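1. Next come a sequence and a model predicted from it.
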Amino acid sequence: MSPLSQRTTPLAQRFRNLPISGAILAPLLALIVLFVISSLASEYFLNTRNLSNVLRQVSYTGIIAIGMTFVIIAGGIDLSVGSMLALVGVVVLYVLNTITDPFQAVILAMLAALVGGALLGLFNGLLVTRGRIAAFVVTLATMSIFRSLALYFTDAAEVSTRNPLFQGVGGGFVLGLPIPVWTFFALAVVSHVVLFHTAYGRHVCAVGANAQVARYSGIRVERVVLSTFLIAGVCVGLSAIMLTSRLNSVSPSDAGYFFELDAIAAVVIGGTALSGGRGTVWGTVIGALILGIINNMLNLTGVSPYLQGLVKGAVILLAVLLQYKRAP
């Protein structure tokens, strides 16, 4: 066996037999414990309406977090997703207000959201792969760029629509659950299949684990990295559809504010390594649910909103610390 095959075969084998159930066991146990504690701490927690609201709020950042999972597993990071959502939301409402036919307006606005998110994600990816700039620096810059563009196009004013059909997209219910929740879980199923049952998913993991070895194995590393940013952009577009249709408006200064923190936190809490190479979609789903329950309990128990960021930051630090403790 050649030295090259000795280096690449174990790598490919590692990602073909990833212990998915073991990777999400710790977050799942944490979610169960948190759920039990929350149900005992507040009599309102198990209220059907409260649980529905928690799931709805989780879905907005959870959809983005699924896209972020691909980016982080591939060894990158995207800090621009919150600002990107604000800019895409502005585009969506402009399309809705420009086209007179309500049905056509909704279809074209949703298409514009997905295409717009994909293009913005592609822009990030090209700067990282072709521009050879670190993902942290690129997305830190585009975070400011996208938010500024959203504010400029709207003069920092809230944009709304009177389209009678649009609110049903993100504000409707199916079988008692909000449509964004169904969208979130459906996306999770598709993303899990892509990540763990396709060659592309194995390539994403291999690139994040060791880009140089992946390149020796014949994997087009730049193309894989670029595609993960595109996936993240599409997920942002999908979340923008759900959020703007729920509110029938968008505030360019507030929309998506700190969504990047929530998305990254959900990914890390779910067990995905910030160094790249390993992670699970269902772990991210569990991480998003954990964050949602924590936020809900802080509100139900009357904790000051000024301290909620402290709690969220502490949870992120704890999750990262536990990752390093588990690392061989």
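-> All right, it came through fine.
2. Could you use CA atoms for every contact and neighbour count after this?
-> Will do.
3. Let me see the ranges of the helices in the stretch 101-250 of the chain.
-> For the stretch 101-250 of the chain, helices defined by DSSP state H, counting those that start in this stretch occupy the ranges 102-129, 135-154, 167-171, 179-196, 199-209, 211-216, 221-247.
4. The longest one relative to helix 221-247, how many degrees between them?
-> For the pair helix 102-129 and helix 221-247, the angle between their directions (axes from the mean of the first three to the mean of the last three CA atoms, to 10 degrees) equals 150 degrees.
5. Likewise for the fifth one?
-> Going by the same axes, to 10 degrees, helix 199-209 is angled at 110 degrees with respect to helix 221-247.
6. Run the chain-centre distance for helix 199-209.
-> 18 Å (CA atoms, centre = their mean, to the nearest Å).
7. got it, and stretch 218-237?
-> 14 Å.
8. residues of that stretch that come out buried?
-> Neighbour-count burial for stretch 218-237 flags 219, 221-222, 224-237 (criterion: 16 or more other CA atoms under 10 Å).
9. again with stretch 99-115
-> Applying 16+ other CA under 10 Å to stretch 99-115 flags Ala105, Val106, Ala109, Met110, Leu111, Ala112, Ala113, Leu114, Val115 as buried.
10. do stretch 296-313 as well
-> For stretch 296-313, using 16+ other CA under 10 Å, the buried residues are Asn296, Met297, Leu298, Lys312.
11. List the contacts of it.
-> Applying CA atoms under 8 Å, 6 or more residues apart in numbering, the contact partners of stretch 296-313 are Ser38, Ala41, Ser42, Tyr44, Phe45, Val54, Leu291, Asn295.
12. how about those residues, which pair is most distant?
-> Taking CA to CA as the measure, the contacts of stretch 296-313 span a maximum distance of 17.8 Å, between Tyr44 and Leu291.
13. The two: which has the busier surroundings?
-> When Tyr44 and Leu291 are compared for neighbours, Leu291 comes out ahead with 24 against 15, by other CA atoms under 10 Å.
14. this is the comparison structure:
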Amino acid sequence: MALKVNVGEKIKKYIIVIVLFALVAFFSILTPSFLTVDNLLTIARQVSMTGIAAVGMMFVLLIGGIDLSIGSQVAFVNILCAFLIINAGVPVVPAILICLAVSTATGLLMGTMVAVIRIPAFIATLSFMNILKGAALSISSGLPIYGFPEGFNMVGQGYIGIVPIPVIIMVVVFIAGAFILNKSYLGRYFYAVGGNEEAARLSGINVRMVIQLVFSLSAFFAAVSGLVTLSRLNSGSPQTGDGFEFDVITAVVLGGVSISGGSGTMLGTVVGVLIMGVLSNGLIMLNTSEYMQLIIKGIVLALAVGIDCVQRNRVKVKPSAKEAE
């Protein structure tokens, strides 16, 4: 019996990895060109922006919050950076630093609304989703901005060897996220606040500071993703980032991060991002319509959240050893 329990726990722990390999095998059978080096690198490049933002979203979900503004953060950073470089004549590096600072500041403001004023994260980030989108449309008058200096697209379109630069940036962000979660006291604070906010406060953790930091990090990583996207497209558009928050949240939840907070791993998030990339790429190669892709992704999110809720409910009703006796 003990052996069966251990096997069951291992299967549960690595179920998302099994799902990833199953999807790869499925699409490889249906489309022989799927499992090629070029296509796998294409998938990695396509998911790089989602992966970068997913690290910040994971932190937010770990503390029991949510950030609906990241798509608008991407659009706002796209337009602000493009405006500074093209219209205001600001050099590229200062423009990038200004965008990162402004985006991080908006994250801090959202975190303050949640931590100090006690506005629900859903409402605080929903309001900024509209504020940032409106700001992007106002700055650009609803039109794309282009005409960047030579070499600006190197970050988004360039390669080091055969590896796309966006993929390298994503890997660096993943490593930084893993370090924060597993090797720093901040990671322990994230899990503690998400597991039981009141208990974390009583144990001496500055809960307000943790919440403000997490939303600032989410906005910062969304800005990095937006800048990489801007370089890749070589054009700033207020429409960039539409629906982006859905893909990011789906990837993180699919990776096993609980929507209730307090549990999840960086490895799971990485695998969740890859699953979304494989699914999107495979559906495109099968000539699946965009509308059907939206339906499938919606089903995937519903299933991921449903599984998380079922597991949470089982933990709540599971009797203690003493009660079982």
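-> Arrived safely, thanks for sending. Nothing here was measured: the structure is a model prediction, and the numbers come from that model.
15. quick one: TM-score?
-> Here the TM-score for the pair of chains, by TM-score structural alignment, normalised by the length of the second structure, is 0.90; 304 aligned residues with a CA RMSD of 1.6 Å.
16. Rebuild the buried residues of stretch 99-115 of the first structure as a markdown table, extending it with distance to Leu151 of the first structure.
-> Formatted as a markdown table, the buried residues of stretch 99-115 of the first structure follow (distance: CA to CA, whole Å):
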| residue | distance to Leu151 of the first structure |
| --- | --- |
| Ala105 | 23 |
| Val106 | 23 |
| Ala109 | 19 |
| Met110 | 21 |
| Leu111 | 22 |
| Ala112 | 19 |
| Ala113 | 17 |
| Leu114 | 20 |
| Val115 | 20 |
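17. and of these, the nearest to Gly201 of the first structure?
-> Once CA to CA is applied, the member of the buried residues of stretch 99-115 of the first structure that ends up nearest Gly201 of the first structure is Leu114, at 21.5 Å.
18. which one in the second structure is aligned with that closest one?
-> In the second structure, the residue paired with Leu114 of the first structure according to TM-score structural alignment is Leu100.
19. And Val207 of the first structure, by the same measure?
-> That one, Val207 of the first structure, aligns with Val193 by TM-score structural alignment.
20. Just to check, its match is in contact with Ala200?
-> Yes. Counting by CA atoms under 8 Å, Val193 of the second structure does reach Ala200; the two are 5.5 Å apart.
21. Mutual contacts of the two, please.
-> Val207.
22. the more surrounded of these two?
-> Comparing Val193 of the second structure with Ala200 by neighbour count (other CA under 10 Å), the higher total belongs to Val193, at 24 against 18.
23. ok so, going back, for Ala266 of the first structure, state which of the buried residues of stretch 99-115 of the first structure is nearest.
-> For these, the residue nearest Ala266 of the first structure by CA to CA is Leu114; the value is 22.3 Å.
24. which residues does the closest one contact?
-> Gly233, Val234, Cys235, Val236, Gly237, Leu238.
25. ok, those residues in the second structure, which still hold?
-> Retained in the second structure (both residues aligned by TM-score structural alignment, their matches' CA atoms under 8 Å) from the contacts of Leu114 of the first structure: Val234, Gly237, Leu238.
26. aligned partner of the second one in the second structure?
-> Gly237 of the first structure is assigned Ala223 in the second structure as its aligned equivalent, the criterion being TM-score structural alignment.
27. What residues in the second structure pair up with whichever strand or helix holds Gly313 of the first structure?
-> Under the criterion of DSSP states H and E, Gly313 of the first structure resides in helix 305-326. Aligned by TM-score structural alignment, helix 305-326 of the first structure corresponds to residues 290-311 of the second structure.
28. what does stretch 162-174 of the first structure give?
-> Against the second structure, stretch 162-174 of the first structure falls on residues 148-160 (TM-score structural alignment).
29. who touches the matching stretch?
-> Applying CA under 8 Å, 6+ apart, the external contacts of stretch 148-160 of the second structure come out as 82, 85-86, 164-166, 228-235.
30. hmm, back to that, let's have the helices of the stretch 101-250 of the first structure in TSV, adding distance to Leu274 of the first structure.
-> TSV is the format used below for the helices of the stretch 101-250 of the first structure (distance: least, CA to CA, whole Å):
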stretch	distance to Leu274 of the first structure
helix 102-129	17
helix 135-154	12
helix 167-171	31
helix 179-196	17
helix 199-209	10
helix 211-216	15
helix 221-247	15
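31. Out of the ones you listed, which is closest to Leu317 of the first structure?
-> helix 135-154 (18.5 Å).
32. what's the average distance of that closest one to the second structure?
-> Following the fit onto the second structure, the mean deviation recorded for helix 135-154 of the first structure is 0.7 Å by mean CA distance after the TM-score superposition for the first structure.
33. packing partners for that helix?
-> helix 81-98, helix 102-129 (3 or more CA pairs under 8 Å, 6 or more residues apart in numbering; DSSP states H and E).
34. Could you tell me the angle between it and helix 221-247?
-> Using the same axes, to 10 degrees: helix 135-154 of the first structure against helix 221-247 is 40 degrees.
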